[in-house]
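Colleague: Sequence first, then the predicted structure:
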Amino acid sequence: MKKHYLITTLIICLTAFYGSLKAQETNKNYDEKLAKELNADEYGMKTYVLAILKTGTQKSLPKAKQDSIFRGHMTNIGKLVTDGKLVVAGPLGKNDKNYRGIFVLDVPTIEEAKKLVDTDPAIQSKLLDVDLIVWYGSAALKETLKIHSKIEKKSH
């Protein structure tokens, strides 16, 4: 009985070991050069910082001043994209949390992200505030900018 249990356990362990080896086979589509270019880890992932923009504390600026600040906000977004630091940005729909938009920043730390968002006139003026969270996502996300430029009929 003890011998039968030992053999059964051994078969289960070998099956599990073989299954884990098979599950970790290299992807036949793997492009080492692209993975390195995008700073991907072995799973094709990397660390970013997610910035959640929300309504700030400044509520009393004249509309003309707010409009000017938001033009600067859009210009700053363009600069961050050009500098390769902003991967995704966009507004959010109305919600009860006062969330206004998101940035996905191509930096690995909150400290680096803070330096970048502090360049934004809407954040400087307190029209927007920001929460920063480390996020682990596909390294291919950065490639969406190349695709977006091909489908964008009008620029901002």
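Modeller: Alright, I've got the coordinates. Residues are numbered from 1 along each chain as shown.
Colleague: hey, let's count contacts and neighbours off CA atoms from now on
Modeller: Will do.
Colleague: residues touching the closest residue to Ile77 other than its chain neighbours, list them.
Modeller: Leaving aside its chain neighbours, Ile77 sits nearest to Leu86 (7.4 Å; criterion: CA to CA, 6 or more residues apart in numbering). Counting by CA atoms under 8 Å, 6 or more residues apart in numbering, Leu86 touches 77, 80, 103-106.
Colleague: I'd guess Gly84 is in a helix, am I close?
Modeller: No. Secondary structure of Gly84 (DSSP: H, G, I helix; E, B strand; the rest coil): coil, not part of a helix.
Colleague: Can you tell me which of the contacts of Leu86 has the most neighbours?
Modeller: For the contacts of Leu86, the largest number of neighbours (other CA atoms under 10 Å) sits with Leu105, at 29 neighbours.
Colleague: And here is the other one:
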Amino acid sequence: MKNTIFFLAFLFFSIIGFSQETETKYDEKLAKSLNADEYGMKKYVFCLLKSGSNTTASKEESKKMFEGHMANINKLAKEGKLSVAGPFMKNDRNYRGIYIFNVETVEEAKKLVETDPAIKANLLEAELTPWYCSAALQEIPKMHEKIAKTKM
């Protein structure tokens, strides 16, 4: 749920940002702190989570792995390594969710993916690709903490 809110918050603030016609001034200090390039952008790694090959895990095993999955998400977000994470709604493509890693290379993201118990157990599989987006995206976890009435 927390992950869905991260993603929805990002979309919401993106829409608001584009709909307002107020002139904003360039904040060099903020841009540098976020490692933004001249366009206010930076590299991330996008991760598409799909159903994995493990279809024999018991409900108890799956529950334990997904509890670890959620704990890992929270840990990576607190470390600043994960900017956005969230599940997909039911779909016919076996898509389960996304991560947007605040790292520059797929190799760095692979190391982070390997810390996820659900991926280790093959309940989920990760597909990684480089992504270029607003450097402000990494501020979502901080904003989310301020708007989440119930913590996960």
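Modeller: Looks like it came in fine. Note that the structure is predicted; figures quoted are calculated from it, not measured.
Colleague: Give me the TM-score for this pair.
Modeller: Aligned and superposed, the two chains score 0.83 in TM-score terms (TM-score structural alignment, normalised by the length of structure 2); 130 aligned residues with a CA RMSD of 1.1 Å.
Colleague: For structure 1, which segments count as strands?
Modeller: Secondary structure of structure 1 (DSSP state E): strands located at 45-55, 86-91, 99-105, 128-138.
Colleague: quick one: which of these is nearest Lys65 of structure 1?
Modeller: The stretch from these with the least distance to Lys65 of structure 1 (CA to CA) is strand 128-138; that distance is 13.9 Å.
Colleague: wait, what's in contact with the residue nearest the centre of structure 1?
Modeller: Closest to where the C-alpha atoms of structure 1 average out (CA atoms, centre = their mean) is Val104, at 3.8 Å. Residues near Val104 of structure 1 by CA under 8 Å, 6+ apart: 48-51, 86-89.
Colleague: for these, which one is nearest Ser125 of structure 1?
Modeller: Ala51 (17.1 Å).
Colleague: need the contact list for the aligned residue in structure 2 for that closest one.
Modeller: Counting by TM-score structural alignment, Ala51 of structure 1 corresponds to Cys47 in structure 2. For Cys47 of structure 2, the contacting residues are 98-101, 126-129, by CA under 8 Å, 6+ apart.
Colleague: what's the distance between Cys47 of structure 2 and Thr24 of structure 2?
Modeller: For Cys47 of structure 2, the distance to Thr24 of structure 2 equals 32 Å [CA to CA, to the nearest Å].
Colleague: just Ser53 of structure 2 next, same as before
Modeller: Here Ser53 of structure 2 is placed at a distance of 48 Å from Thr24 of structure 2 (CA to CA).
Colleague: now swap in Asn91 of structure 2 and tell me
Modeller: Separation of Asn91 of structure 2 from Thr24 of structure 2 (CA to CA): 39 Å.
Colleague: Could you find the closest non-adjacent residue to Val107 of structure 1?
Modeller: Using CA to CA, 6+ apart, the closest residue to Val107 of structure 1 is Tyr48 (5.3 Å).
Colleague: In structure 2, what sits opposite Leu92 of structure 1 in the alignment?
Modeller: Counting by TM-score structural alignment, Leu92 of structure 1 corresponds to Phe88 in structure 2.
Colleague: Check whether its match really touches Tyr99, as I assumed.
Modeller: No. Phe88 of structure 2 lies out of contact with Tyr99 (CA atoms under 8 Å); the separation is 11.2 Å.
Colleague: Adding distance to Leu34 of structure 2, write the contacts of Cys47 of structure 2 out as a markdown table.
Modeller: Converted to a markdown table, the contacts of Cys47 of structure 2 look like this (distance: CA to CA, whole Å):
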| residue | distance to Leu34 of structure 2 |
| --- | --- |
| Ile98 | 22 |
| Tyr99 | 19 |
| Ile100 | 15 |
| Phe101 | 14 |
| Ala126 | 26 |
| Glu127 | 25 |
| Leu128 | 22 |
| Thr129 | 21 |
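Colleague: Before I go, just wanted to say thanks for your time.
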